[in-house]
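Colleague: Return atomic coordinates for the entry below.
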Amino acid sequence: MARSLEIVGDRWTILILREMYMGASRYEEIQIQTEATPQMLATRLKSLEADGMIERHPYSEKPLRHEYRLTEKGRSFYPVIHALRAWGETWCKDKSEEIAVHFVHRECGHDVGLGTVCPECGIPVERKDLDASLGSQFAKERAERRAAFKRK
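Modeller: The predicted structure is shown next:
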């Protein structure tokens, strides 16, 4: 447990990974949605790269810009993120708040809720088996962060 926490044991690292699981790959989008300072984000991205959780890939030559992609090691951390999400949705929200992200099983088209097994067809699901859609409150929060960042 201690060795694992050395790699992923802080808020910023977990938020960066959350964004990457949601499809973000570029520095600016990760920064906007995590609200990390540039120094904090750069430090965490370098650590994740050094630990083999992510890889940098150039997407622009002039100026040189990189995007970040999860490695197999990084992708294999998803069940931990999923467990944190399920726990947070269950215990850290007011009853009036909607679920932040809905996951639909691609194979049968049913919402899987907070579980790891599709309640409709009984098949265990992984992130690659699911389509995500944001709840309206979470989508609004994300749009507001993006707008605020662009006003800076």
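
Colleague: rest of the way, CA atoms for contacts and neighbours
Modeller: Fine.

Colleague: Show me where the chain has its strands.
Modeller: Under the criterion DSSP state E, the chain contains strands at 54-60, 65-70, 101-105, 130-134.

Colleague: wait, which of those strands is closest to residue 33?
Modeller: Nearest to residue 33 among the strands of the chain is strand 130-134; the distance by C-alpha to C-alpha comes to 13.6 Å.

Colleague: Identify the single longest helix in the chain, thanks.
Modeller: helix 136-151 (DSSP state H).

Colleague: What helices and strands are in contact with it?
Modeller: Contact here means 3 or more C-alpha pairs under 8 Å, 6 or more residues apart in numbering; DSSP states H and E; on that basis helix 136-151 packs against helix 27-34.

Colleague: circling back: reformat the strands of the chain as CSV; add mean neighbour count and distance to residue 83.
Modeller: Shown next, in CSV, are the strands of the chain (neighbours: other C-alpha atoms under 10 Å; distance: least, C-alpha to C-alpha, whole Å):
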stretch, mean neighbour count, distance to residue 83
strand 54-60, 15, 21
strand 65-70, 18, 19
strand 101-105, 20, 14
strand 130-134, 15, 15
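
Colleague: for comparison, sequence B:
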Amino acid sequence: MAEIQAQTGGTPQMIAARLKNMEADGLVARRPYNERPPRYEYHLTPKGQAFYSVVLALRAWGETWCKSPEEGLAVVYTHKTCGQPAGLGPLCEHCGELLRREELISEPSAAYIEERNARREAFKGGRIQQ
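Modeller: Below is the predicted model:
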């Protein structure tokens, strides 16, 4: 949960509440990975996996309308099926197949990695409000 908090700036209570709501809605399933202390990880359910096309649509909208073209893509996806850049989806711009999360290789840009690392460091340093 700390990584989610570092990247979003959300409070632990807000993140926990949203994860519980997503679990109640059947988007994720909670699985234990540590007994003492009890710790859980969340995995997408089939319903959650089916939501991926919505995530791709939001990404495409953000990449198109929320930044300048010279910034480039934050993350480039390669479609494992054809081995080519997938584009913004929902269909692979090379082979035309529907993009599925498990069939994509993500390659974050240097700027995106730098931004994520800066958020992580700010969180560790206590500069992100909780």
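
Colleague: re earlier: which part of structure 2 lines up with the longest helix of structure 1?
Modeller: The alignment of helix 136-151 of structure 1 onto structure 2 (TM-score structural alignment) spans residues 110-125.

Colleague: Outside of the matching stretch itself, list whatever touches it.
Modeller: Here stretch 110-125 of structure 2 makes contact (C-alpha atoms under 8 Å, 6 or more residues apart in numbering) with 3, 6, 7, 74, 75, 128.

Colleague: counterpart of the second one in structure 1?
Modeller: Translated: residue 6 of structure 2. The equivalent of residue 6 of structure 2 in structure 1 is residue 32 (alignment by TM-score structural alignment).

Colleague: got the contact list for that match?
Modeller: Here residue 32 of structure 1 is in contact with 145, 146, 149 (criterion: C-alpha under 8 Å, 6+ apart).

Colleague: Just the buried ones from these?
Modeller: Neighbour-count burial (16 or more other C-alpha atoms under 10 Å) applied to the contacts of residue 32 of structure 1 gives 145, 146.

Colleague: Spatially, what comes nearest to the aligned partner of residue 86 of structure 1 in structure 2 if we skip its sequence neighbours?
Modeller: Mapped onto structure 2 by TM-score structural alignment, residue 86 of structure 1 lines up with residue 60. Leaving aside its sequence neighbours, residue 60 of structure 2 sits nearest to residue 88 (C-alpha to C-alpha, 6 or more residues apart in numbering; 5.3 Å).

Colleague: so what's the one you found up against?
Modeller: 56, 57, 59, 60.

Colleague: Farthest out from the centre of structure 1, which residue is that? Tell me.
Modeller: residue 62 (28.5 Å; C-alpha atoms, centre = their mean).

Colleague: quick one: that residue from residue 86 of structure 1, how far?
Modeller: In this structure, residue 62 of structure 1 and residue 86 of structure 1 are 42 Å apart, going by C-alpha to C-alpha, to the nearest Å.

Colleague: And residue 97 of structure 1, by the same measure?
Modeller: On the measure of C-alpha to C-alpha, residue 97 of structure 1 and residue 86 of structure 1 end up 14 Å apart.

Colleague: and what of residue 128 of structure 1?
Modeller: Applying C-alpha to C-alpha to residue 128 of structure 1 and residue 86 of structure 1 gives a distance of 17 Å.

Colleague: Equivalent analysis for residue 47 of structure 1, please.
Modeller: 26 Å.

Colleague: Residue 8 of structure 1 too?
Modeller: 18 Å.

Colleague: how far off strand 101-105 does the longest helix of structure 1 point, in degrees?
Modeller: 120 degrees (axes from the mean of the first three to the mean of the last three C-alpha atoms, to 10 degrees).
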